[in-house]
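Generate a structure from the sequence data that follows.
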Amino acid sequence: MAKFKKKYEEVEAFKLGYDVEPKWFIENDRVCNFMEEKCIGGNVSCDLKTLEGIMRANKGDYIIQGVKGEIYPCKADIFEMTYEKVEYRRKNKLSTEMTLDSTNFQENIKKARKELDLFIQTLEKANDKVDKLTEKMNKYACKVDIDKIVKQLGECLRESIE
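Next up, the predicted model:
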């Protein structure tokens, strides 16, 4: 018998009774009989009109919005075996921590300027490497793994900053 692996897909989901209900859930006309008891440890449940018929979701179940906007419930244990959380990082945002010694402000400025100059030099070197790779790629009409190159440049940057 053949084996199959789930294709990569991103879905939006929340844990009923634990997470804040997103707008796509609250404003969805497929959600009916939504009940939430406001007491400590209260029950939460709702019925969802799915492609397979009406399904009940209880507290602790995940409510998933699929790639076509469809919604359906999923038991927590199955959800956690099937999906992993996607973490997004903001692109092009740098964060550094700097401790300033108030006794010698001018010295702090010099150190900060030196660090910034080093960082700028590192960025310029990285830019030069990308330009050279682009030239080679165009010259030889070869395929280049851009993700690998970006990862290597990121490592070089981290090493230079440290």
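
only C-alpha atoms for contact and neighbour calcs from this point on.
Noted.

Which residue lies closest in space to residue 48, excluding its sequence neighbours?
Take residue 48 and drop its neighbours on the chain: the residue closest to it by Cα to Cα, 6 or more residues apart in numbering is residue 31, 4.8 Å away.

next up, for comparison:
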Amino acid sequence: MRNDENKSVRAFRMGMDCRPDWFMDEVTANKVITYAKNKSDGPFEFMETYADIITENGIIRANYGDYIIKVRGRMHVLDPARLIFKKARKDINL
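Reported below is the predicted structural model:
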């Protein structure tokens, strides 16, 4: 990995964005396990996708819609609802 790649932040939303190559490399290396299951048996099938990310500290679950980010070679999971709340708190100085 190049030094400049190590400094960049990469992100996507689980189940909403296309899975980037860096994420699929982690799947291939068995550092991430992805899952997909049907939410309903009706005429409009919706897939629930999620992933388990294996880290030094244990397994982190990334649910549908969560942001998966990679910073300095490490992956993290961020819930978008928490991000919006933090921004709102900052905007109103709580």
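
Quick one: map the residue nearest to residue 48 of the first structure onto the second structure.
Here residue 31 of the first structure is matched to residue 32 in the second structure, going by TM-score structural alignment.

show me the contacts for its match.
Residue 32 of the second structure makes contact with 26, 51-54 under the criterion Cα atoms under 8 Å, 6 or more residues apart in numbering.

one more time with 10 Å
23-26, 51-55, 59-61, 75 (Cα atoms under 10 Å, 6 or more residues apart in numbering).

try residue 23 of the second structure
Residues counted as contacts of residue 23 of the second structure (Cα under 10 Å, 6+ apart) are 10-12, 29, 31-32, 68-70, 75.

Number of residues surrounding residue 55 of the first structure?
By other Cα atoms under 10 Å, the residues close to residue 55 of the first structure number 15.

To clarify, my last question referred to residue 80 of the second structure.
Applying other Cα under 10 Å, we find 13 residues neighbouring residue 80 of the second structure.

List the contacts of it.
13, 65-67, 86.

how does it look with 7 Å?
Residues in contact with residue 80 of the second structure, defined by Cα atoms under 7 Å, 6 or more residues apart in numbering, are 66-67.

mind checking what it lines up with in the first structure?
Using TM-score structural alignment as the criterion, residue 80 of the second structure maps onto residue 76 of the first structure.
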